[in-house]
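[1] sequence first, then the predicted structure:
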Amino acid sequence: MKYLVTGAAGFIGSAVSERLCALGHKVVGIDNLNDYYQVSLKHDRLKRIEHEHFTFIELDLADREGIAGLFAEQKFDRVIHLAAQAGVRYSIDNPMAYADSNLVGHLTILEGCRHHKIQHLVYASSSSVYGLNQKMPFDTADSVDHPISLYAATKKSNELMAHTYSHLYGVPTTGLRFFTVYGPWGRPDMALFKFTNAIIKGDSIDVYNNGDMRRDFTYIDDIVEGIVRIQDVIPEKNIDWTVEQGSPATSSAPYKVYNIGNGSPVKLMDYIESLESSLGIEAKKNFMPMQPGDVYATYADTADLFKATGYKPQVNVREGVQAFVDWYKDYFKV
């Protein structure tokens, strides 16, 4: 089949593109190559996907005419929409960037899917939509009406927009709420990358909420496996579904939302200890209060995704952190 992958120079997008090509699919990847972090890393990710089935086009999601023209010209079968302005903390100081990428950009993709009869749109949501929820594990049947960052609010908005297009136009949509993805070729603004860089340099690392946090860290290969599998599980209409009796993760429209995570939260200090062990260096720790927009813990209930796809994460934190460290040392020659 022919896929559009948005955010193809990104951490997850590049890995998904590479996997789809290896499976024999044709992939057109787009990315605006913005400078939220070093563009050289994005270019190097793209070099990994040098494959006869892969075509890269530099294009901004907010370019309405450009995206419309892309859909008209390329005739995609399916779309995996992973591009977004990422980062909870960055959204505190740069809110407008999230409106352009995450709201306008999501709408241009929905419009392309609507007008060109796309078989299935899979898009990135986020565990951050759970906001003030405290019941663990997070379940897609739970209410997600109280986000605590603009980033989270845009991701919740993406789910609402997708449902509208599924209902009005019959576009099959699946949203995936990602839980703390990490691994080789990861984002430099994520904790593992920042911690590794600081520890190797001998600098201290900022440990928020005095280290009393838990995250459902999920290794990149496990995430890619889940995405590729869910592509083949196309939502269908369910005429018996009602708002009053049904889960908000499904609908009478061809619409579905899943958690995609490891399903096993890890203490932040245990994560740091795994990194120290892999590096053979003890970190200097600067204990800090909780940051605005952060949540104390994330924990995914992935039972629905497992039932639909057989998806079950295979990589534990110690293995995943070691794989990242090995990549980091090789990439940066340290």
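    Arrived safely, thanks for sending.

[2] please count neighbours and contacts with C-alpha atoms only from this point.
    Will do.

[3] remind me, longest helix of the protein?
    Ranked by residue count under DSSP state H, the longest helix found in the chain is helix 150-169.

[4] residue 3 falls within a helix, correct?
    No. Judged by DSSP: H, G, I helix; E, B strand; the rest coil, residue 3 forms no part of a helix; its state is strand.

[5] would you check that it makes contact with residue 24?
    No. The criterion here is CA atoms under 8 Å, and residue 3 misses it with residue 24 at 11.0 Å.

[6] below is structure B, check it against A:
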Amino acid sequence: MKILVTGAAGFIGYHISKKLLAKGHSVVGLDNINDYYDVGLKLSRLEHLGIGPGDAQIFNKTASSNLFERFRFVRMNLEDRNHLPELFANEKFHVVCNLAAQAGVRYSLENPEAYIDSNIVGFLNILECCRNHNIEHLVYASSSSVYGNSNDVPFKTSQNVDHPISLYAATKKSNELMAYTYSHLYGFRTTGLRFFTVYGPWGRPDMAMFLFTKAILEGKSINVFNNGEMERDFTYIDDIVEGVLRVLKDDYTSSYNISKKYKVYNIGNSNSVKLLNFIHALEKELKRTAKKNMLPLQPGDVLRTWADVSDLVRDYDYTPNTGVQDGIHHFVEWFRNYYKV
């Protein structure tokens, strides 16, 4: 297939693109390479897809690497209403995997406009392009944050998600509603994937895994919010990639009704881990003790996430299962190699 992957220079987008290419698909990767976090890390990811740092600064470039000769990179904002339709018209994608978004819960308190531009206006442009250019299937990233501070755990896709506690979560809930409307009105398939606390090699520097590892190795204190009394369903990146690929290729194993055009799935490890236990596992891997700066709960943070993935098991016979200690080992190994620690 020819697949558009938006957010291709991002953490999940990079891994998805790499796996799709390895499986023989053609990929057009789109990203605006903004400076929300270290641009150098984004450019390094693209280098591993055959796009040199200089090439990533221009409008579009075919990868120079023979290994990834079916990859082309396009630098563009999703909000670009002129060039995005042109891209769809020229490339004639089979499916679209929309992972581009302004990420981060706390940052949404500081810069709300960025979330509306990218996550709402940008997603609308993706939907319009899909309906106008005969896209078979749109797979897009949602988030576990849509569940807010629900006490009904584990989180099921059937439960009410009308109470997001951050603007980021509200935009992801909005994406699901917008996708439903477009599937209903125009008949193309949309599948939303609610990711649960993704971590692993090439991860984002603003995430706990990255922040904690860096601080501990530098002998600095780590900020532990809500005094560590939070729980997260930490999900290793390879498990996320496998789930996304199964959805993209529609490898159904049950009597799923394909005529139902709109679906939403949780992709999580189905195991809620206390933050202090997560830190202890990291300390064990690093063979160092963290200096903990205990702080109150931050605005927008949820107390607990825990995924019910029964729908994913039913329709795709898939359950993420990488243990936290194994996942931490792989991340730390990458971190040490990448930063030469």
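    The structure has been received and is ready for your questions. Model, not experiment: these values are computed from the prediction.

[7] on that earlier part again, whereabouts in structure 2 does the longest helix of structure 1 align?
    Alignment note (TM-score structural alignment): helix 150-169 of structure 1 is matched to residues 167-186 of structure 2.

[8] what of stretch 178-197 of structure 1?
    Stretch 178-197 of structure 1 corresponds to residues 195-214 in structure 2, going by TM-score structural alignment.

[9] outside of that stretch, which residues touch it?
    Outside of stretch 195-214 of structure 2, the residues within contact range by CA atoms under 8 Å, 6 or more residues apart in numbering are 10-11, 37-38, 41, 45, 104, 141-144, 222, 232-237, 240, 266-269, 279, 282, 305-307, 327-328, 330-332, 334-335.

[10] take those and keep only those in helices.
    Counting by DSSP H, the contacts of stretch 195-214 of structure 2 place 11, 41, 45, 237, 240, 279, 282, 327-328, 330-332, 334-335 in helices.

[11] now, of those residues, which are buried?
    For these, a neighbour count by 16 or more other CA atoms under 10 Å gives the buried set as 11, 41, 45, 237, 240, 279, 282, 327-328, 331-332, 334-335.

[12] adding distance to residue 157 of structure 2 as columns, could you present those residues in JSON lines?
    JSON lines is the format used below for those (distance: CA to CA, whole Å):
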{"residue": "11", "distance to residue 157 of structure 2": "24"}
{"residue": "41", "distance to residue 157 of structure 2": "33"}
{"residue": "45", "distance to residue 157 of structure 2": "32"}
{"residue": "237", "distance to residue 157 of structure 2": "21"}
{"residue": "240", "distance to residue 157 of structure 2": "17"}
{"residue": "279", "distance to residue 157 of structure 2": "29"}
{"residue": "282", "distance to residue 157 of structure 2": "31"}
{"residue": "327", "distance to residue 157 of structure 2": "26"}
{"residue": "328", "distance to residue 157 of structure 2": "28"}
{"residue": "331", "distance to residue 157 of structure 2": "29"}
{"residue": "332", "distance to residue 157 of structure 2": "32"}
{"residue": "334", "distance to residue 157 of structure 2": "33"}
{"residue": "335", "distance to residue 157 of structure 2": "34"}
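
[13] among those, which pair sits farthest apart?
    Distances among those were taken as CA to CA; the most separated pair is 45 and 279, at 26.5 Å.

[14] where does stretch 273-289 of structure 2 end up in structure 1?
    With TM-score structural alignment applied, stretch 273-289 of structure 2 matches the range 266-282 in structure 1.

[15] how is the nearest residue to residue 190 of structure 2 once chain neighbours are set aside assigned, secondary-structure-wise?
    Leaving aside its sequence neighbours, residue 190 of structure 2 sits nearest to residue 138 (CA to CA, 6 or more residues apart in numbering; 4.7 Å). Three-state assignment for residue 138 of structure 2 (three-state DSSP): strand.

[16] give the aligned equivalent of residue 138 of structure 2 in structure 1.
    Per TM-score structural alignment, residue 138 of structure 2 is aligned with residue 121.

[17] pretty sure that match sits against residue 111.
    No. Taking contacts as CA under 8 Å, residue 121 of structure 1 lies outside contact range of residue 111: 11.3 Å.

[18] more neighbours, the two?
    Per other CA atoms under 10 Å, whichever of residue 121 of structure 1 and residue 111 has more neighbours is residue 121, with 26 against 17.

[19] so how far is residue 54 of structure 1 from the more buried one?
    As judged by CA to CA, to the nearest Å, residue 121 of structure 1 and residue 54 of structure 1 stand 19 Å apart.
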